[in-house]
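heads up, no residue letters with this:
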């Protein structure tokens, strides 16, 4: 008996009709093998114990067969890439398998790397092992950090060659989210004047993913405000952990405020507000310090796509939508300050808290102090300040700041700070170590690192997981092909 026969697939997105997608099978991996799986994501989906030992699972999640109830399709969307309208895009290497009814509500399941689709453009529809490992580990690491994100169930691999800068091997990541709908889905139908489809998409999304907006005087305005607030919270969370997305195009922005599409991402080592994690981003559009403004810009692009759905003159409709987007600014400011207060161990509110946080960040930037370690060592600075001082060049300036900080502290600060300042994040060199081992057919480092990243606020068994990066880490580059 197939242990997956009892899974219930609802497939609500498929009900929108062929304007929104193309149904087609995956191009499966030849002679697939398991690379990694996430027990935590499997529990989220309610998969049976030992699911990953079943040949049926390996076949389905490598694109070679279907479980009963799956309905594979690739969705169409458009978007702005690096601030320029890019026209029609779509799921060029992702294939939606269906929507699974889980103990935590419906979740869509996708294969990334399942072969060509009508939206692959000049691509081959494949994903490589290197990028698949990065996406798998970071999806699960971000979830453990409490950051809203898509999830990753597993990776399967194959000897199938894939041609990038070099010849690599193919892999498939199984991705999971309540919805993979992006800003770009709405932009697509607005740009092509498919207003009936645009309205159906908005109504569908509100019904299934934002039902509280349905009773608002203008549901679409309420939806945009909801997305704006969720995006503001997401941007604050990214900034607070030193995470850089790398490709914040509108087609990579989630309508649920999730971290979506892990490509050339990176966690900062030495703190540099101008840090660019994407080697392809030669103008620094998506530099760390610019991410909040880009989120705001992308919301304006979404607002423009929603204008046709409102009654009245477009100019007046646009003003109502822009008012909804403006909620982003106050929410981001308050969310960012709240996260910085927590990272500094501050209880309550004080008028000087913003300046206190800003001044610490300036000291970090001046010394290129390690982002994660600065906050982690600050968490223990009351007991032992020297490890923190070792990260800074101007120690007198740090000592002066610490005196101000201590005046704001209340009992229990260390425990509070250790609960929000991670010991371990997925630094590029940690991911690279797992990748290099996997390329030798050793997948144990992925499993080990996944366990460490699932408890990011605990001190790891290997001190090197939470140490300053090695010198060779500075030579690592990630790009849009990552």
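Yes, it's here. Because the structure is a prediction, the values reported are computed rather than measured. Numbers count the residues shown, from 1 in each chain.

CA only for contacts and neighbour counts going forward, please
OK.

can I assume residue 96 sits in a strand?
Yes - with DSSP: H, G, I helix; E, B strand; the rest coil as the criterion, residue 96 is part of a strand.

so it versus residue 27, what's the distance?
13 Å (CA to CA, to the nearest Å).

of these two, which one has the most company?
residue 96 (30 against 18; other CA atoms under 10 Å).

which SS state does the residue lying closest to the more buried one once chain neighbours are set aside fall under?
Sequence neighbours aside, residue 110 is the residue nearest to residue 96 in space, at 4.4 Å (criterion: CA to CA, 6 or more residues apart in numbering). Following three-state DSSP, we place residue 110 in the strand state.

number of residues surrounding residue 110?
Neighbours around residue 110, by other CA under 10 Å: 26.

buried residues in whatever helix or strand residue 400 lives in?
Element membership of residue 400 [criterion: DSSP states H and E] is helix 395-408. Of all the residues in helix 395-408, those buried under the rule 16 or more other CA atoms under 10 Å are 398, 401, 402, 405, 408.

pull out the buried positions in the helix or strand hosting residue 432.
According to DSSP H and E, residue 432 maps onto helix 428-438. Counting neighbours by 16+ other CA under 10 Å, one finds that the buried residues in helix 428-438 are 428, 429, 430, 431, 432, 434, 435, 438.

check stretch 41-59 too.
Neighbour-count burial for stretch 41-59, counted by 16+ other CA under 10 Å, picks out 41, 42, 44, 45, 47, 52, 56, 57, 58, 59.

residue 300 and residue 231: what is the separation?
12 Å.

dropping in the other structure now:
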């Protein structure tokens, strides 16, 4: 039966063996108050949004939700290549809500206090990073990229100490699940094949029920997760999104984007773009995201070898054969995506060169990634010097000729382009300005205005619209931070 607020909890994860989680309750806070409440998401989940929006204490440790059974999940992670035992250090899973739409969604509080996995941390979160996660996750959602969602940001009334005292907040995160590659790494580290097999069966039942009858469940799960991750990264590449900390603990088996610490969106096109202050070697640069995803999947495959085949050599051969197909699968989907960004139907031998030459020109000209593709949709290009160059004019003529050979009318090509090239993204300088206003001056107007602009990112906007403009030289953001 649903609670008074519409929650229907059915907490299956905590029925798994105890090594995968630890009982842990969120801690109370001084004066909970909603900063943001996602009314649309609440309604999608079948919740009583009007009633909930008057009770911020429900999203803290002050008033536990009926039916919730809070736990902190255990997991490991290759962080910048180094394996570490981790776990939810400042996140507490309340349980799994069954919505009216039949979807099962994790409800998690991020910044809700210390857990057994806090590793000396305070388990709390500052307002700025929680607003960033709300902004970016909801932006990815409307950009049609799989992602965890944000139901609310709740101010705690307490300060958290980082480099200086900052206003504290809790994010209510919603996810298909929080099962990660790192979850399997943790389970494999327990040296208990039965535990690992239980986790495989659970993940298949929850996310890939069509695989229940598979002859080799572990291999089938690996293949399915690889396909999901390829789709996810292709989506990131389409809109210029850079995750920033693509460790194995941030790779979900559901195929959702998760954890938005030092993430950012690329302005000028450059495959080497890095924003994260902790990514000093560029491991997680924009152009490295596909290869790092393949590397992370390799770590996932290692956890499953004993279940893929009793013979170690045979298991390695199966996993390696599958993993080697990543590059071809990714390239096929990436080229199909880029074709849609350029309004191409079907495929021609010249298409690869057409795509590559445009990206090379964009890199050389420091052209804005988002605006360049959006400009191509217009009947006439903006009066910008870069579009007058011989190199671009030659490319544009080739592209126009290719559109002329499409099997569908020009209007269909332009519609395809509009649906795959956003006019608005969360520009880094606008995100930082919004977070600074909220954290320093308790001013949420810039955050709400940015959310409003992002609500319909594919709609046409005037070329001079401030939400379409790259940062001016004095506004440019060169580094982003985790906030932990």
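Received, thanks. Just so it is clear, the structure is predicted and the values come from calculations on it, not from any experiment.

mind checking the TM-score on these two?
In this superposition the chains share a TM-score of 0.94, using TM-score structural alignment, normalised by the length of structure 1; 474 aligned residues with a CA RMSD of 1.8 Å.

the helix holding residue 432 of structure 1 - contacts with which helices or strands?
If contacts are counted by 3 or more CA pairs under 8 Å, 6 or more residues apart in numbering; DSSP states H and E, helix 428-438 of structure 1 sits against helix 129-144, helix 444-453.

change it to 6 Å
Helix 428-438 of structure 1 makes packing contacts with no helix or strand when contacts are defined by 3 or more CA pairs under 6 Å, 6 or more residues apart in numbering; DSSP states H and E.

superpose on structure 2 and give me the mean offset of that helix.
For helix 428-438 of structure 1, the mean deviation from structure 2 after alignment is 1.6 Å (mean CA distance after the TM-score superposition for structure 1).

got it, and stretch 353-365 of structure 1?
Stretch 353-365 of structure 1 sits 0.7 Å off on average (mean CA distance after the TM-score superposition for structure 1).

now the most centrally placed residue in structure 1. Nearest residue, chain neighbours left out?
The residue lying closest to the centre of structure 1 (CA atoms, centre = their mean) is residue 259, at 2.4 Å. In space, and not counting its chain neighbours, residue 259 of structure 1 is closest to residue 149: 4.3 Å by CA to CA, 6+ apart.

trace that neighbour over to structure 2, please.
In structure 2, residue 149 of structure 1 lines up with residue 147, judged by TM-score structural alignment.

state the distance from its match to residue 137 of structure 2.
Computed with CA to CA, the distance linking residue 147 of structure 2 and residue 137 of structure 2 is 6 Å.

next: residue 456 of structure 2.
14 Å.

do residue 340 of structure 2 as well
Residue 340 of structure 2 is 23 Å from residue 137 of structure 2, by CA to CA.

ok, the residue nearest to residue 96 of structure 1 - contacts?
By CA atoms under 6 Å, 6 or more residues apart in numbering, residue 110 of structure 1 lies in contact with 95, 96, 97, 174, 175.

try it again at 8 Å.
Going by CA atoms under 8 Å, 6 or more residues apart in numbering, residue 110 of structure 1 touches 94, 95, 96, 97, 98, 174, 175, 176.

what sits against the third one?
Under the criterion of CA under 8 Å, 6+ apart, the neighbours of residue 96 of structure 1 are 71, 72, 73, 74, 75, 108, 109, 110, 111.

which one of the residues you listed is nearest to residue 296 of structure 1?
Proximity of the contacts of residue 96 of structure 1 to residue 296 of structure 1 (CA to CA) peaks at residue 75, which lies at 25.1 Å.

residue in structure 2 matching the closest one?
Residue 75 of structure 1 maps onto residue 73 in structure 2, with residues paired by TM-score structural alignment.

circling back to that earlier point, biggest separation within the buried residues of stretch 41-59 of structure 1, which pair?
44 and 59 (21.0 Å).

residues near residue 441 of structure 1, how many?
10.

let me redo that: residue 146 of structure 2
23.

now it. Nearest residue, chain neighbours left out?
That would be residue 256: by CA to CA, 6+ apart, it lies 4.8 Å from residue 146 of structure 2.

contacts only, for that neighbour.
Applying CA under 8 Å, 6+ apart, the residues near residue 256 of structure 2 are 146, 147, 148, 175, 176, 232.

if we use 6 Å, what do you get?
By CA under 6 Å, 6+ apart, residue 256 of structure 2 lies in contact with 146, 147, 148.
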